[in-house]
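1. What follows is a predicted structure for the sequence shown.
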Amino acid sequence: MSKNPNQKLKLLYLYQILLQRTDENHKLTTDELRAALERCGITAERKSIYSDIEALQNFGLDVICQRGTGGGYYVASREFELPELKLLVDAIQCSRFITEKKSNELIGKIEHLTSDHEAHTLQRQVYVSERVKTLNEQIYYNIDALHAAISNNVQITFRYFNWVLNFSASPRIQKQYRRDGARYRVSPWALTWDNENYYLIAFDHDAGEIRHYRVDKMDSLVQTDLPREGKQLFDDRFDAAAYSRKVFGMFSGEEKTVKLKCLNRFIGVMLDRFGSSLRLFPADNEHFYLDVDVVVSPQFFSWVFSLEGDVRIVNPPEVCEAFEKQIHKFID
């Protein structure tokens, strides 16, 4: 028995078998555990199984022995419970910034965090090919590189592109680089997730202001040795979440305080959009006024327009006028 090199791995194989093949609804008897070990080239006495199980329990593995008919050993709890894994799978499926290929890879890894039997319930949730996904496989590594640059307090350079249709031969989607392919140089300060896309919030050195960039449209990202700039704009008071609430669809524009008049039943919509710290007061029995800080853009106007007149812009006058011009564009 001692001449078999696999024998030294018996405890590890037993640990793996219990994790992969058992859960509350699927148990293995001592004889079934011995048979599973034998298929791995390991022989085991019944008494040794008992002592090995005890060793695994002392190590921290939550192995339970259920007596009686249909009983056996099983792993009762794990680092992640099944509902938690389902939540992670759903989040990956709904994340447009993660490509279909990477989504399937991540979900496959998550399946290994539960038993083979419960992994099937995760597989039945996988409908990744039906979701809208980014085309840029590099985004997964861009996110990691951006976190590293922020941690290392250095600037980055990258190329930035849009997706365009090329009809020169057969129609196909391809990258078109902005600035004729010249590299952007910015100081990265925060990452935010808005409208199913990942954005970098950074200090743009050429513009001397805060700007944001879609991470899935960044290419050839490189860390530099230059220290970050713009710290004065990203002090302790800077709130990435608040910044995202102001910028509709992450489109740039001039920031203004806008007064909205809303039907009372739209309070939930306003909470979803602007958070719980709302500056509101009654207008009449059916309406309330709301002051919000927003970046005024066509996307903000489109959001107001989509609420079908139940939310109106009432101040400042220049924003009301710009909104009317935007509506005329739709009509014309």
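-> The structure has been received and is ready for your questions.
2. only C-alpha atoms for contact and neighbour calcs from this point on.
-> Will do.
3. How much space separates T69 from C40?
-> 27 Å (CA to CA, to the nearest Å).
4. How are the strands of the protein distributed by residue range?
-> Using DSSP state E, the strands of the chain run over 63-66, 72-75, 154-166, 172-177, 184-194, 197-204, 209-214, 218-227, 254-263, 279-282, 287-296, 311-315.
5. So what's the gap between the last one and the chain middle?
-> When C-alpha coordinates are averaged (CA atoms, centre = their mean, to the nearest Å), strand 311-315 and its chain have centres 33 Å apart.
6. Just want the most central residue of this structure.
-> S95 (5.6 Å; CA atoms, centre = their mean).
7. list the contacts for that residue?
-> 133, 196-197 (CA atoms under 8 Å, 6 or more residues apart in numbering).
8. Just give me the neighbour total for N153.
-> A count of nearby residues for N153, using other CA atoms under 10 Å, gives 19.
9. Then V319?
-> Neighbours around V319, by other CA under 10 Å: 19.
10. I'd like to know which of the strands of the chain lies nearest to T99.
-> strand 197-204 (11.6 Å; CA to CA).
11. just the angle between that closest one and strand 154-166, please?
-> 130 degrees (axes from the mean of the first three to the mean of the last three CA atoms, to 10 degrees).
12. right, and L61 touches V75 too?
-> Yes - between L61 and V75 there is a contact at 7.4 Å, judged by CA atoms under 8 Å.
13. Show me which of the two is the more surrounded one.
-> V75 (22 against 19).
14. my read: the more buried one touches L19, true?
-> Yes - with contact taken as CA under 8 Å, V75 and L19 are classed as touching, separated by 6.4 Å.
15. what's the nearest residue to A190 once chain neighbours are set aside in contact with, if anything?
-> Of all residues not flanking A190 in the chain, I201 sits nearest, at 5.1 Å (CA to CA, 6 or more residues apart in numbering). By CA under 8 Å, 6+ apart, the contact set of I201 is 188-192, 210-213, 240.
16. Looking at T69 and C40, which one has more neighbours?
-> C40 (15 against 6).
17. returning to that earlier point: and the contacts of I201, which are buried?
-> 188-192, 210-213 (16 or more other CA atoms under 10 Å).
18. Number of residues surrounding R46?
-> For R46, the neighbour count with other CA under 10 Å is 12.
19. cool, and W193?
-> For W193, the neighbour count with other CA under 10 Å is 16.
20. Correct me if wrong: it contacts Y199.
-> Yes - between W193 and Y199 there is a contact under CA under 8 Å: 6.1 Å.
21. quick revisit: now do the residue nearest to A190 against G275, distance only.
-> Counting by CA to CA, the gap from I201 to G275 is 20 Å.
22. Same question for P83.
-> 27 Å.
23. that older thread, among the strands of the chain, which is nearest L33?
-> Among the strands of the chain, strand 72-75 comes nearest to L33, with 8.8 Å by CA to CA.
24. For the closest one, what is the distance to the chain centroid?
-> On the basis of CA atoms, centre = their mean, strand 72-75 sits 34 Å off its chain's mean C-alpha point.
25. Give me the buried positions along it.
-> Buried-residue list, strand 72-75, by 16+ other CA under 10 Å: 72-75.
26. A further structure is provided below for comparison with the first:
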Amino acid sequence: MVRKRLLAVINCLSTHSSKEQPLSLQEIKSQLMHEYDLELSDKMIRTELKFLQSSASLYKLETGTNNKNYKEKVYYLENTSFQIHELRYLMDAVSSARFISQSETNQLIYKLRGLTDEFTSKRLANELIHTEGKIGIMHFADNVQTLHEAIKAKKCVKFQYGRYNVDKEFILSREGDFYKVIPLGVVWYQEYYYLIAKEEGKEKIIQYRIDRMSSVMKTEDSWVPNPGFDLEKYVSQLFHMYSGEQSGIAMEFDNHLINVVIDRFGLDAKIKNLENGRFLLEVDGVVSMGLVRWLLTWGADAKALRPTKLVDMMKKEIGRYDGLYT
């Protein structure tokens, strides 16, 4: 009975009290009767409150003075699990993730709001507006977990891979044959999960969209990590998860794009002021269509200087515009 009494007091304070809305002893007493059908004396409740203030308690009970009656104490449990801004971050991440269906989004947000008191939960009622549609993917969570487990266990994985066609039909590549790869890491980039992997028998590293994978399975085949491969460095050199040839890259930008470049490459980027309203950026990166299309985003305000392969790719892509708007 004593344990049940203490748990009831903890649940009552966790649910109904907060720093902004603490509870008096009589309010705690009323809630315990209403919700838990526990008729406790003032002395019993004070005993539990005293324990919650002791060093033996894992909870942090705070006290204050009732604004309406300065002689009366009020109580609330400090939320040691999540602060309101932390819950907001988690809710917004769930809301913006396209691979989480709307129904699952609603369930997760409901659970996240249940991790705090009622007052704070109401402050979290305004949800993030997401601008892109969500896509429900069968077994997506299981696939992500399988990949993480395979990476940890240093096991290969196999899966089917596909894309939608213009009729919105999901068509499997290789006529449904399985890909077998060495999984190097999982990356979340621009609202999508990617698997960074090497296909069996090949050296080239490829990025696979996990929402385009199906029938993901961990195999019994083991693999040995390459000590010279740095996953974080590799990912930082990619543009929009496109694979390509790694090279030293030089690009020129108008000065108004300095914050765009810093957002993409960080404050440590090698930048040189050209004193003509433009600046030079030199980086090690992957030459790919992802980089070409990123540069074309900025029109004539961005220019590729080297390597020659990148310049040729830019010319070819720009040439495709000729006659497009006639």
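-> That came through, no problem. The model shown is predicted, which means the values in this text are computed figures rather than measured ones.
27. Tell me how they score on TM after superposing.
-> The TM-score (TM-score structural alignment, normalised by the length of structure 2) is 0.89; 316 aligned residues with a CA RMSD of 2.2 Å.
28. picking up where we left off before, which of the buried residues of strand 72-75 of structure 1 sits closest to Y141 of structure 1?
-> V75 (34.9 Å).
29. mind checking what the closest one lines up with in structure 2?
-> Under the alignment (TM-score structural alignment), V75 of structure 1 maps onto L77 of structure 2.
30. what do we get in structure 1 for P307 of structure 2?
-> Checking TM-score structural alignment: P307 of structure 2 goes with P316.
31. how deep is the alignment partner in structure 1 of L90 of structure 2 tucked in, by neighbour count?
-> Under the alignment defined by TM-score structural alignment, L90 of structure 2 is paired with L88 of structure 1. For L88 of structure 1, the neighbour count with other CA under 10 Å is 15.
32. likewise K43 of structure 2?
-> K43 of structure 2, neighbours per other CA under 10 Å, totals 9.
33. Check the one 5 residues further on too.
-> By other CA under 10 Å, the residues close to E48 of structure 2 number 19.
34. Same question for K202 of structure 2.
-> Neighbour number of K202 of structure 2 under other CA under 10 Å is 8.
35. quick one: what's aligned to it in structure 1?
-> Under the alignment by TM-score structural alignment, K202 of structure 2 pairs with A207 in structure 1.
36. thinking again about what came up before, quick one: which of the strands of structure 1 is nearest L106 of structure 1?
-> Nearest to L106 of structure 1, of these and by CA to CA, is strand 197-204 at 17.5 Å.
37. average gap between that closest one and structure 2?
-> Compared with structure 2 after fitting, strand 197-204 of structure 1 has a mean deviation of 1.1 Å; criterion: mean CA distance after the TM-score superposition for structure 1.
38. ok so, going back, name the residues contacting each of L61 and V75 of structure 1.
-> What both L61 of structure 1 and V75 touch, as defined by CA under 8 Å, 6+ apart, is an empty set.
39. D142 of structure 2 and I135 of structure 2: what is the separation?
-> According to CA to CA, D142 of structure 2 stands 16 Å off from I135 of structure 2.
40. Same check on D263 of structure 2?
-> 28 Å.
41. out of these two, which sits in the more crowded spot?
-> More crowded of D263 of structure 2 and I135, by other CA under 10 Å: I135, with 13 against 10.
42. In contact with the more buried one, which residues are there?
-> Going by CA under 8 Å, 6+ apart, I135 of structure 2 touches 98-101.
43. Which of those residues sits closest to N259 of structure 2?
-> Checking the contacts of I135 of structure 2 one by one against N259 of structure 2 (CA to CA), the nearest turns out to be R98, at 26.8 Å.
44. State the number of residues packed around that closest one.
-> Counted with other CA under 10 Å, R98 of structure 2 comes out at 22.
45. So for it, what's the nearest residue that isn't a sequence neighbour?
-> In space, R98 of structure 2 is closest to K134, 4.4 Å off (CA to CA, 6+ apart).
46. Could I get the buried residue list for stretch 9-18 of structure 2?
-> Using 16+ other CA under 10 Å as the test for burial, stretch 9-18 of structure 2 gives 9-10, 12-18.
47. possible to save the residues you listed as JSON lines with distance to G244 of structure 2?
-> Shown next, in JSON lines, are the buried residues of stretch 9-18 of structure 2 (distance: CA to CA, whole Å):
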{"residue": "V9", "distance to G244 of structure 2": "61"}
{"residue": "I10", "distance to G244 of structure 2": "57"}
{"residue": "C12", "distance to G244 of structure 2": "58"}
{"residue": "L13", "distance to G244 of structure 2": "57"}
{"residue": "S14", "distance to G244 of structure 2": "53"}
{"residue": "T15", "distance to G244 of structure 2": "53"}
{"residue": "H16", "distance to G244 of structure 2": "56"}
{"residue": "S17", "distance to G244 of structure 2": "56"}
{"residue": "S18", "distance to G244 of structure 2": "54"}
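48. Can you flag which of those residues belong to helices?
-> Counted as lying in helices by DSSP state H, out of the buried residues of stretch 9-18 of structure 2, are 9-10, 12-16.
49. mind listing what E196 of structure 1 touches?
-> So E196 of structure 1 contacts 94-97 (CA under 8 Å, 6+ apart).
50. And the helices in the stretch 1-150 of structure 1, which stretches?
-> Shown for the stretch 1-150 of structure 1, the helices assigned by DSSP state H, counting those that start in this stretch span residues 10-21, 30-39, 46-59, 82-94, 100-111, 116-123, 139-152.
51. As TSV, these with distance to K259 of structure 1 would be great.
-> Formatted as TSV, those follow (distance: least, CA to CA, whole Å):
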stretch	distance to K259 of structure 1
helix 10-21	57
helix 30-39	69
helix 46-59	61
helix 82-94	33
helix 100-111	41
helix 116-123	46
helix 139-152	36
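52. Which among the ones you listed is found nearest to K261 of structure 1?
-> Comparing the helices of the stretch 1-150 of structure 1 under CA to CA, the one sitting nearest is helix 82-94, at 32.9 Å.
53. Mind reading off the mean deviation between that closest one and structure 2?
-> Mean for helix 82-94 of structure 1 is 1.5 Å (mean CA distance after the TM-score superposition for structure 1).
54. Quick one: residues in contact with that helix.
-> For helix 82-94 of structure 1, contacts defined as CA under 8 Å, 6+ apart pick out 98, 103, 106-107, 110, 114, 118, 122, 125-128, 131, 196.
55. Same check on stretch 264-275 of structure 2?
-> Contacts for stretch 264-275 of structure 2 (CA under 8 Å, 6+ apart): 262, 279-283.
56. From A44 of structure 1, how far out is L88 of structure 1?
-> L88 of structure 1 is 38 Å from A44 of structure 1, by CA to CA.
57. So what's the residue count around the aligned partner of V222 of structure 1 in structure 2?
-> In structure 2, V222 of structure 1 lines up with M217, judged by TM-score structural alignment. By the criterion of other CA under 10 Å, M217 of structure 2 has 17 neighbours.
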